[in-house]
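Peer 1: Can you look at this prediction? I've put the sequence above it.
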Amino acid sequence: MQQLNNLSARIAVYQESIKAAVDRVIASGWLVLGPEVKRFEQQFAAYLGARHCVGVANGTEAIELALKALGIDSGDRVATVANAGAYTTTALLAIGAEPHYIDVDIDTHVTTLADVRVAIEAGVKAVVVTHLYGLAIPEIAEIAALCAARNVPLIEDCAQAHGAAVGGKRVGSFGDISSFSFYPTKNLGALGDGGAVVTNKDELADKVLALRQYGWASKYTVKVAGGRNSRLDEMQAAILSEFLPGLDEANGRRREIAAYYSSQIKHAGIALPKEGAFNYVAHLYVVRTAHRDALREHLRTLNIASDVHYPIPDYRQPVFGERFSGVQLANTDRLAQEILTLPCYPEMTDAEVSGVVAAVNGWRA
């Protein structure tokens, strides 16, 4: 069976360094918010070209704490896309904020400057943009400039785009604050949950540092409202420090696989991603077809895994009932019906990649 992602293969590559990292933490006796977390925070901030990185428990809480650090509160409307798995929506609901859904480009699957401008004109309190599938939003610099000019805070959701860049600048350093996930399948993934908030602003970093640990100003002294227990543990931080030096090489392999797919998949019924050479780190390789379910079944019969990222726009989730029944985003709705993710991970062999291409090209729509 050709898997969508093979974590065992990655663990095998790093087996010795993982063991050394775990042994180092166990020997230290320091398991939470110790030297390994500080070390990784410094390394990841330097990698991104940012001033601050604050490790937290997971990527969704990273978005939540970033929102809180910006002062987003109950009832505030925040712009967000609806095609990225409802993680930002989950964070907004956790603090009582109101999602203001914006559409995405049909080819890139990410939001545009024009859509953000319309949201700002509608009076949103903040904007969250998602660098989806590993593609850095092509207009992120212009979006950041617009938000700054209009005094509307910008949060970058970088959970799927570790290392992606636009104009030589890595995502996570354009907006006021950004969030990352280190879920195991991410380009930079831990061996469990983990996340981070990144910012160039000292005051926002200080707020997140307090918010991730009960709102403490000092031990047992609660000063910042809205705090929670959201801490990156020492073992995951130590493992991430081992994986980080290999991130660019792994991203390069992902791009090689994606480029091969894009050059070799030749099927009139399938639309391929529109990615750039450097702003795409191929977290997922997502194609489009009007007959998505038929293609997925065809691949299944050939023992090739696929998935849909993501099948239900946020505003159509059952939890909302009729709450967003008036929302109509043409591109988001269409993409949810047509997208399909093919296997793409650094440890894939050339033979496996070629096998996926042959299977897709052999489909009779």
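Peer 2: That came through, no problem. Fair warning: this is a prediction, and the values are worked out from it, not measured in the lab.
Peer 1: alpha carbons only for contacts and neighbour counts from here, please
Peer 2: Noted.
Peer 1: so how far is stretch 230-243 off the chain centroid?
Peer 2: Taking the mean of its C-alpha atoms, stretch 230-243 sits 18 Å from the chain's own mean (CA atoms, centre = their mean, to the nearest Å).
Peer 1: and it, which residues are buried?
Peer 2: 230-243 (16 or more other CA atoms under 10 Å).
Peer 1: Closest one of those residues to residue 108?
Peer 2: Nearest to residue 108 among these: residue 243, at 28.3 Å, using CA to CA.
Peer 1: give the contact list for the closest one.
Peer 2: Neighbouring residues of residue 243 by CA atoms under 8 Å, 6 or more residues apart in numbering: 14, 188-189.
Peer 1: A further structure is provided below for comparison with the first:
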Amino acid sequence: LKNPPAPPGAVPAQRIRFEVAERRAVLDRVDSALATGHLTQGPQVARFEELARTWTGTGTAAVASGSAALEIALRVIGVAGRTVLVPVNTFFATAAAAVRAGADVRFVDIELAGLGMDPDALRDALDRHPDTAAVLPVHIGGIVAPSLDEVVALCRERSVPVVEDAAHAFGATLDGRPAGGFGRFGAFSFFPTKVAVSGEGGLLSAALPDDLEQVRRWRDHGKSAQGSTLHDRPGSNWRLSELHAAVGTVDLERFEHTLALRRALGVRYDALLADVPGLRPHALPAGAGGNYYKYLAYVDPEGPLDRALLKKRLRERHGVSLAGEVYDHLLCDHPYFGGGTDDGTSASASPGGPYERGRWFARHHIALPLYPSLTEAEQVRVVDALRDELS
């Protein structure tokens, strides 16, 4: 057969698992919220924030989503009518949050070692846009890039606040320093695909107590104080519910184990992939303690298969689904941003076009299945399938 049916027991791209005792713990906490009628901004949210502080190293405030976290941080800073710089390779929500906060978004190329914002490209962008109100570096794939130190230093020289988009990076570190602790704010997501989950939910970390107080006002419709009926800013319903926090607290209580499992799986992939032709794993930079939100690798551009065909054959012939890319389209190519570039020129599809490094990464990387319940046998199956298709 040209395309034989996939063998049984397919390896999915993502798998979320709560064991029986963990599900019962969630249900008990939901029951407590229902029994008391305290369904929002109650003890479960407070516990969620407390548990998260272990991994951020700073104070925290829970919000409804990672997108809400970004927008609130930018509204606290006050970016309306000014420029916000974001990496050209990131999820649409990074830029959309700045747009919703009233900013004019401009893009910056990435560097390929840590997949962070390129400091030289950032310096050029800051020179071109002296009205820059904030810079949003992104920790792609759960890697805090060593280049972040230079990015933060450049912004400090110009008194430009840094908001870390750490949606991928909960638990990740650089030289022992946690993601979310480098800038004025760190924004995290607890969406079901992330390394820690609450169903729907987000978090802001910040070192300054006043910044966190501002976040709490913005998330609750802009009330001038907790419990007040007066409003001094156009906030919104950006609260995390007690029901989502019940899931999140249980997941954070097991997160140390989760992170250890993800890292062990990453190390095993490193060993298993050593002799696979046409595939190069992305090596973690020195000092980066990744959380393996994604296990990234690069397909040889001169190899027998392009990425789309490789994914199709892995799924149909081997029952192996690759995870989604981070990301396959640059922001400048999205229709909302006009499919053009920062300087108004056309976003060329050629490797030598604008944002050359971001474009190369977007085209050539794949993400292998990696989650705590992935077994060694499943990892071997993934690697055998890759070897078979790439040989």
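Peer 2: Sure, I can see it. Nothing here was measured: the structure is a model prediction, and the numbers come from that model.
Peer 1: Need the TM-score between these chains.
Peer 2: In this superposition the chains share a TM-score of 0.93, using TM-score structural alignment, normalised by the length of the first structure; 360 aligned residues with a CA RMSD of 1.9 Å.
Peer 1: ok so, going back, scan the contacts of residue 243 of the first structure and report the most crowded one.
Peer 2: For those, neighbours were counted using other CA atoms under 10 Å, and residue 188 has the most, 25 neighbours in all.
Peer 1: Check the alignment and tell me where it lands in the second structure.
Peer 2: Aligning on TM-score structural alignment places residue 188 of the first structure opposite residue 196 in the second structure.
Peer 1: what about the closest residue to its match other than its chain neighbours, neighbour count?
Peer 2: Take residue 196 of the second structure and drop its neighbours on the chain: the residue closest to it by CA to CA, 6 or more residues apart in numbering is residue 190, 5.7 Å away. Residue 190 of the second structure has 24 neighbouring residues, counting by other CA under 10 Å.
Peer 1: Excluding chain neighbours, what is closest to the residue nearest the centre of the second structure?
Peer 2: The centre of the second structure sits closest to residue 168, judged by CA atoms, centre = their mean, with a distance of 2.5 Å. Nearest residue to residue 168 of the second structure, sequence neighbours excluded (CA to CA, 6+ apart): residue 142, at 4.8 Å.
Peer 1: all helices for the stretch 151-300 of the first structure, in order.
Peer 2: Taking DSSP state H, counting those that start in this stretch as the criterion, the stretch 151-300 of the first structure contains helices spanning 202-211, 234-243, 247-264, 292-301.
Peer 1: Deepest in the core, which of these is it.
Peer 2: Comparing those by mean neighbour count (mean count of other CA atoms under 10 Å), helix 234-243 comes out on top with a mean of 24.
Peer 1: can you give me the strands in the stretch 1-150 of the second structure?
Peer 2: 59-63, 83-87, 104-108, 132-135 (DSSP state E, counting those that start in this stretch).
Peer 1: Residue 122 of the second structure is nearest to which of the ones you listed?
Peer 2: So among the strands of the stretch 1-150 of the second structure, strand 104-108 is nearest, using CA to CA, at 6.1 Å.
Peer 1: Give the aligned range of the closest one in the first structure.
Peer 2: Using TM-score structural alignment, strand 104-108 of the second structure pairs with 98-102 in the first structure.
Peer 1: what's the average distance of that stretch to the second structure?
Peer 2: In the superposition with the second structure, the average deviation recorded for stretch 98-102 of the first structure is 1.2 Å (mean CA distance after the TM-score superposition for the first structure).
Peer 1: Give me the residues contacting that stretch.
Peer 2: By CA under 8 Å, 6+ apart, the surrounding residues in contact with stretch 98-102 of the first structure are 74-82, 89, 92, 111, 115-116, 119, 124, 315, 327, 329.
Peer 1: Which of the residues you listed are buried? Put it as a PyMOL command.
Peer 2: Buried residues among the contacts of stretch 98-102 of the first structure (16+ other CA under 10 Å), as a PyMOL selection:
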select buried, resi 76+77+78+79+80+81+82+89+92+111+115+116+119+124+315+329
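Peer 1: Distance to residue 279 of the first structure added to the helices of the stretch 151-300 of the first structure, as JSON lines?
Peer 2: Below are the helices of the stretch 151-300 of the first structure laid out as JSON lines (distance: least, CA to CA, whole Å):
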{"stretch": "helix 202-211", "distance to residue 279 of the first structure": "26"}
{"stretch": "helix 234-243", "distance to residue 279 of the first structure": "21"}
{"stretch": "helix 247-264", "distance to residue 279 of the first structure": "10"}
{"stretch": "helix 292-301", "distance to residue 279 of the first structure": "27"}
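Peer 1: For residue 37 of the first structure, which of these is the nearest?
Peer 2: Per CA to CA, nearest to residue 37 of the first structure of the helices of the stretch 151-300 of the first structure: helix 234-243, 5.1 Å.
Peer 1: What span of the second structure is the closest one aligned with?
Peer 2: Counting by TM-score structural alignment, helix 234-243 of the first structure sits on residues 242-251 of the second structure.
Peer 1: Give me the mean deviation of that stretch from the first structure.
Peer 2: Stretch 242-251 of the second structure sits 1.5 Å off on average (mean CA distance after the TM-score superposition for the first structure).
Peer 1: Residue 14 of the first structure maps to what in the second structure?
Peer 2: Using TM-score structural alignment, residue 14 of the first structure pairs with residue 22 in the second structure.
Peer 1: The nearest residue to its match once chain neighbours are set aside and residue 312 of the second structure: what is the separation?
Peer 2: The shortest distance from residue 22 of the second structure to any non-neighbouring residue, by CA to CA, 6+ apart, is to residue 250 (6.6 Å). Going from residue 250 of the second structure to residue 312 of the second structure by CA to CA, to the nearest Å gives 36 Å.
Peer 1: got it, and residue 19 of the second structure?
Peer 2: 32 Å.
Peer 1: Please apply the same query to residue 105 of the second structure.
Peer 2: 35 Å.
Peer 1: likewise residue 221 of the second structure?
Peer 2: Residue 221 of the second structure is 46 Å from residue 312 of the second structure, by CA to CA.
Peer 1: which residues sit in contact with the alignment partner in the first structure of residue 49 of the second structure?
Peer 2: In the first structure, the residue equivalent to residue 49 of the second structure is residue 41, according to TM-score structural alignment. By CA under 8 Å, 6+ apart, the residues touching residue 41 of the first structure are 52-55.
Peer 1: So which of the residues you listed is surrounded by the most neighbours?
Peer 2: residue 55 (31 neighbours).
Peer 1: Residue 331 of the second structure touches residue 93, doesn't it?
Peer 2: No. Contact between residue 331 of the second structure and residue 93 fails when scored by CA atoms under 8 Å: they sit 10.0 Å apart.
Peer 1: If you count surrounding residues, which of the two has more?
Peer 2: Legend: neighbour count by other CA under 10 Å for residue 331 of the second structure and residue 93, higher for residue 331 (26 against 15).
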